[in-house]
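**Student:** Have a look; sequence and predicted model below, questions after that.
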Amino acid sequence: MTWLLAVILLPLVGAVVLAGLRRNDRLATLVALGFSVLELLLIIPLWASYRPSGDRLQQVSSMDWIPGFGIHISFGIDGIALIMIAVIALLVPIVVGTLGVTDKLPAGRSAGGFLSLILVQEAITVAVFAATDVFLFYVLFEIMLIPMYFLIGGYGGANRQYAAVKFFLYSFLGGLIMLASAIGAYSMASDELGKGTFDWATLVRVVHDAPTGTQIWLFLGFFLAFAIKAPLVPLHTWLPDAASQAPIGVAVLLVGVLDKVGTFGFLRYNLPMFPEASKTLAPLVLVLAVAGVLYGSILAAGQQDMKRFIAYVSIAHFGFIALGIFAFTQQATVGSVTYMLNHSLATGMLIVVIGMIVARGGSTRISDYGGMAKVTPILGGMLLVAGLSTLSLPGTNSFISEFLVLLGSFDSRPVYAILATVGMVLAAAYVLWLYQRIMTGPVRGDALLGAGGGPGTAIAPELGAKKAIRDLGGKEIAILAPLVVLIIGLGFYPKPILDTVTPSVQATLSAVQGGN
């Protein structure tokens, strides 16, 4: 068994164990934490065994599934998939840790049930990034909607059912359209080779040389599925609802990981399989990308709900990622791939910190807070770190990604790069404004001035606060500490990530440049 298979299967084993622990929430949380930390430890040998200068796909394994149709259960990773699998493994222990800190289970729900769905989601998402059979990828692409549907619909906010159904229908419809294109590629392979196959590497060779008109139709099927998942404007409307209704830990996975399947799909499927279509339709995609940057930034600045704020910030960031991918330069594409990682870290931390704020104030409305840093200075510092990473301040992890995207895009698409730069200015405005409204000035807002208090809380009554609000405790600091270390560490030393993804990016761009 390869390390990759172990990484896929371990969370499933944990989910089965947790399913039997529905009556002991504390034990279920400890078991889930144990399995998720062990999964993270498995990433170490997986990463160590990966050779950036080696084969494009490594840790390859395959077995027949439906041999009559050339369908296999096959997995393998490149540098792009590796970093996304690593970030999933990092975020899941943090998500488990948020249970009881930012997320409270609804009445009648058990920690075992909730956390087993989290581990199932982890396993399926890892498998999606690792799948090298296009039909298997489609199946996993659709199946990963199921645990997320139940996590939002069963454990979310007041409008959770509406948000869960909307999320499911958007993504499911996109997957069906992708299946139609996959079948078209299969038919082309059957005509060319005398037998059909869904093997990714084979389809790249076959479809790569198809006429541009054929490529465009097949490209659009995959693109629509990935543009919904990413999401790109105007296919984004499911995300604000889903992110605002999901529990904090679930929102971390939804915005930090699942959405990256869309941008990953552009790189793994659209560009190498349909190079001529990619180049022909690039101007359209770039318009959507820049529109997303500006639209997401403007709407983020106008939000009154903190969780919807994060959703629109992410829409803007996904516009940056799409811009870098379809600029077709090495610098821009490497920037996009590292942006996928760094967005997960920055946004994951921002979501958790906001969850900690909401857990104290009981409201997601920004106007219900003010001057909170005077009462909770450590929490204020954590929000500032997450915010500075979100706006790509030099010295934080996101800066190198955004810089490379804009630098590489300016070489080939200067107009789009200049327009996207406006998004950087807006990011500084909306992030700092959020921090100012919540953390600075006199203590104010219903969330802080309401009656309340309880054991273990701390308060500075001379500041005017009537509600006892405690600062971060040791457990909460431990949850955030790994993200702070990575945000600062990768801000000053991104070389390990750049070295890992660059060969895979070069291979992807070579496929595009080698089109008809």
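**Tutor:** Structure received.

**Student:** contacts and neighbour counts: CA atoms only from here.
**Tutor:** Fine.

**Student:** Now tell me what touches stretch 16-30 from outside.
**Tutor:** Contacts of stretch 16-30 with the rest of the structure, by CA atoms under 8 Å, 6 or more residues apart in numbering, involve Val31, Ala32, Val96, Leu99, Ser110, Ala111, Gly112, Gly113, Leu115, Ser116.

**Student:** can you rerun that using 7 Å?
**Tutor:** The list of residues contacting stretch 16-30 from outside it, by CA atoms under 7 Å, 6 or more residues apart in numbering, reads Val96, Ser110, Ala111, Gly112, Gly113, Ser116.

**Student:** And stretch 87-96, by the same measure?
**Tutor:** Residues external to stretch 87-96 that are found in contact with it (CA under 7 Å, 6+ apart): Thr29, Ala32, Leu33, Ser36, Val37, Glu39, Leu40, Glu122, Gly249, Val257, Leu341, Ile479.

**Student:** now stretch 415-431
**Tutor:** With contacts defined as CA under 7 Å, 6+ apart, stretch 415-431 is touched by Val290, Val293, Leu294, Ser297, Ala300, Ala301, Gly387, Leu391, Leu406, Ser409, Phe410.

**Student:** mind checking how far that stretch is from the chain centre?
**Tutor:** Relative to its parent chain, stretch 415-431 has a centroid offset of 21 Å by CA atoms, centre = their mean, to the nearest Å.

**Student:** can you check stretch 255-266 too?
**Tutor:** The offset between the C-alpha centroid of stretch 255-266 and the centroid of the whole chain comes to 6 Å, using CA atoms, centre = their mean.

**Student:** Which one of the contacts of stretch 16-30 is nearest to Pro52?
**Tutor:** The shortest separation between Pro52 and any of the contacts of stretch 16-30 is 31.7 Å, and it belongs to Val96 (by CA to CA).

**Student:** so the residue nearest to Phe326 when sequence neighbours are not counted is in which element?
**Tutor:** Taking CA to CA, 6 or more residues apart in numbering as the measure, Phe326 lies nearest to Ala282, with 5.8 Å between them; neighbours along the chain are not counted. Using DSSP states H and E, Ala282 maps to helix 275-301.

**Student:** Give me the neighbour count for the residue nearest to Phe326.
**Tutor:** Neighbour count for Ala282, taken as other CA atoms under 10 Å: 17.

**Student:** try Gly362
**Tutor:** Other residues lying near Gly362 total 14 when counted by other CA under 10 Å.

**Student:** adding another structure so you can compare the two:
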Amino acid sequence: MIGISESVMQFLLALIVAGPLLGAAAALLPAPPGLKGRSPEQAVLRHGVTVTGAILIAAIVLALGFDHDQPSKMQATTDISWIPALDVRIHLGIDGISLPLLVLTALLTFLCALYSYFNLPAGPSPKAFVALLLVLEAGTLATFAVLDLLLFFLAFEMVLIPMYFLIARWGGAGRTRAAWKFILYTLLGSVVMLLGLLLIGIKAGTFDMVALATDNGRSLSTSVQVIAVLAIGIGLAVKTPMWPLHSWLPDAHTAAPTVGSVLLAGVLLKMGTYGFVRIVLPVTPDGFHTFAPYLAALAVVGIIYGSLACLALARPGAKGDLKRLIAYSSVGHMGFVLLGIASTTPTGVNGALFANIAHGLITGLLFFLVGALKDRTGTSDLDTLAEETGAALYGKAPRLGGLLAFAAVASLGLPGLAGFWGEMLALFGAFNPADGLSRPVFLTFTAIAAFGTLLTAAYLLAVVRRVCMGTAPQDGPRLTDVRAYEFAAWTPLVVLTVVAGLWPKALLGLTDPAVQQLLAGGNR
């Protein structure tokens, strides 16, 4: 990797966190005359691509300058007093756990901005759209970079308002109800989470996440840890989303515009599971150990529930919406992430972190593809696509059909693609859980989750058969195959899905030392 001084690394991380906010403010200003191009709308959309592109470049340079020999060490750290009375500090830093999520967020937001430049969803002002997209990026990036509990909460909440408006103003049918459901669920969960974070900070005497992780719960009694895990876990579980706190997700995905669905699935869901790994596991190890079997039980219920819901939506005559089906599939996939975390083993937690990245790449691609299919046919209803319009993508739009089939087999965990390793490692972690956890119970969970992988394959292959195969009607509408801007937006996701599947060490080499250090105190 390239040698970059610590001060430059600090500047890059600060730019990555603050840059999108500055870009959002600039997006609301009138465009300079020389930059308007054909119209002010085009200028602000180009501004969105430029800002997100600059943030992506900064994230890549940061990753290249990261000391890969010490991925467990916090790097590019900034620690400035902000509210002395509460001992709240602007504390930023990255390690092997947060760096991949930071780069994933920057990549997906750039691809969404690029896609929107050519295919802006119908709605109000493009200025507002670009500004909201950049505020959403800022909140998500800050969540993965901050190392103070109260700053984490602020960043965690910062994404709610822009996502609410993206759904409510640029979404499809049922968008108002879906947007309200999204914000009410997540706000209520966050209020409870804030109480847990305050409890930890007050009892431990600090809100610094690094200091709390180093202390490893020694300054917190078991009862305080149990209460804190319950409170924080509810807020994180809503965002993950964990069954049975998931019911906001299908409505939000179904109503959201394409880029909203991509960011919601690809990035926002990761904030919940990241919080479990970054805060709950190291700061409250005894409390988490108490709840681990219950978390694992809810995780495997989510795996089976999500798969059965998808099977029901995929059957002929169910009038299942493809976006809704992919949303329910996320409930199942995130169940594997939670199962890996609940095992509290390095293998399981590494699997959970790997599955996070894989899900972001693959499900982001799936939502892009379904959005493109809906743009071409006017519907994402599976029965309409399969029978009435006769999508038959292999014959009518072979590249689009091939990409949809690729994303589907990647999502079901085909070996050699990114989806395989995370779920497999999560199962291995549950197969041999940490000391003190009942192995027979976790073996049962492992068997149920493994059965869930078969259900996942069943519904995804059913979707591919119904949408991609078959004979297209002679008088049916013609479908445009993959356009140039779509190819540009989707290719990075395809390439990274293959690279992560064939070279998992690239990601595991980052996360494993950090996870080992994170769990070391918990296994004392």
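**Tutor:** Looks like it arrived, so ask away. Quick caveat: nothing in here was measured; it's all calculated off a predicted structure.

**Student:** Could I get the TM-score for this pair?
**Tutor:** Laid over one another, the chains give 0.91 as their TM-score (TM-score structural alignment, normalised by the length of the first structure), with 487 aligned residues with a CA RMSD of 1.6 Å.

**Student:** re the thing from before, greatest separation within the contacts of stretch 87-96 of the first structure: which pair is it?
**Tutor:** Between all members of the contacts of stretch 87-96 of the first structure, the longest pairwise span (CA to CA) is found for Thr29 and Leu341 and amounts to 26.5 Å.

**Student:** between the two, who's got more neighbours?
**Tutor:** A direct count of neighbours by other CA under 10 Å for Thr29 of the first structure and Leu341 places Leu341 higher, at 24 against 21.

**Student:** ok, average deviation of the helix or strand following the helix holding Ala282 of the first structure from the second structure?
**Tutor:** Going down the chain from helix 275-301 of the first structure, the next helix or strand is helix 306-325, by DSSP H and E. If you overlay the two and look at helix 306-325 of the first structure, the average distance to its match in the second structure is 0.4 Å (mean CA distance after the TM-score superposition for the first structure).

**Student:** SS state for the equivalent of Ile216 of the first structure over in the second structure?
**Tutor:** Using TM-score structural alignment as the criterion, Ile216 of the first structure maps onto Val226 of the second structure. Local secondary structure at Val226 of the second structure is given as helix here, using DSSP: H, G, I helix; E, B strand; the rest coil.

**Student:** before we move on, what about Ser74 of the first structure?
**Tutor:** strand.

**Student:** Identify the residue of the second structure aligned to Leu33 of the first structure.
**Tutor:** Under the alignment defined by TM-score structural alignment, Leu33 of the first structure is paired with Val49 of the second structure.

**Student:** What's the local residue count around its match?
**Tutor:** Counted with other CA under 10 Å, residues neighbouring Val49 of the second structure total 22.

**Student:** just Pro124 of the second structure next, same as before
**Tutor:** 10.

**Student:** Excluding residues flanking it in the chain, which one is nearest it?
**Tutor:** Computed as CA to CA, 6+ apart, the closest residue to Pro124 of the second structure that is not its neighbour in sequence is Arg169, at 6.9 Å.

**Student:** Next, count neighbours for the one you found.
**Tutor:** Applying other CA under 10 Å, we find 20 other residues in the vicinity of Arg169 of the second structure.

**Student:** Would you quantify the distance from Tyr394 of the second structure to Thr186 of the second structure?
**Tutor:** According to CA to CA, to the nearest Å, Tyr394 of the second structure and Thr186 of the second structure sit 40 Å apart.

**Student:** Settle it for me: which of the two has more neighbours?
**Tutor:** In this comparison of Tyr394 of the second structure against Thr186, neighbours counted by other CA under 10 Å, the higher total goes to Thr186 at 23 against 20.

**Student:** The first structure: which residue goes with that one?
**Tutor:** Alignment note (TM-score structural alignment): Thr186 of the second structure maps to Ser171 of the first structure.

**Student:** Do I have it right that that match meets Ala230?
**Tutor:** No: taking CA atoms under 7 Å as the definition, Ser171 of the first structure is not a contact partner of Ala230, at 10.1 Å.

**Student:** Leu417 of the second structure touches Val494, doesn't it?
**Tutor:** No: using CA under 7 Å, Leu417 of the second structure is not in contact with Val494, being 9.6 Å away.

**Student:** of the two, who's got more company?
**Tutor:** Under the neighbour definition other CA under 10 Å, Leu417 of the second structure and Val494 were set side by side, and Leu417 has more, 27 against 19.

**Student:** how deep is the counterpart of Ala342 of the second structure in the first structure tucked in, by neighbour count?
**Tutor:** With TM-score structural alignment defining the correspondence, Ala342 of the second structure maps onto Phe326 in the first structure. Residue crowding around Phe326 of the first structure was assessed by other CA under 10 Å; the count is 26.

**Student:** Equivalent analysis for the one 3 residues further on, please.
**Tutor:** Counted with other CA under 10 Å, residues neighbouring Thr329 of the first structure total 23.

**Student:** Now name the helix or strand holding the residue lying closest to it once chain neighbours are set aside.
**Tutor:** The spatially closest residue to Thr329 of the first structure, leaving aside those adjacent along the chain, is Gly408, at 5.8 Å (CA to CA, 6+ apart). For Gly408 of the first structure, the element it lies in under DSSP H and E is helix 397-412.

**Student:** ok, now how distant is the residue nearest the centre of the second structure from Ser125 of the second structure?
**Tutor:** The geometric centre of the second structure, computed from its C-alpha atoms, lies nearest to Val267 (CA atoms, centre = their mean), at 2.9 Å. Spatial separation of Val267 of the second structure from Ser125 of the second structure under the definition CA to CA is 24 Å.

**Student:** which position in the second structure aligns with the residue nearest to Thr329 of the first structure?
**Tutor:** In the second structure, Gly408 of the first structure lines up with Gly429, judged by TM-score structural alignment.
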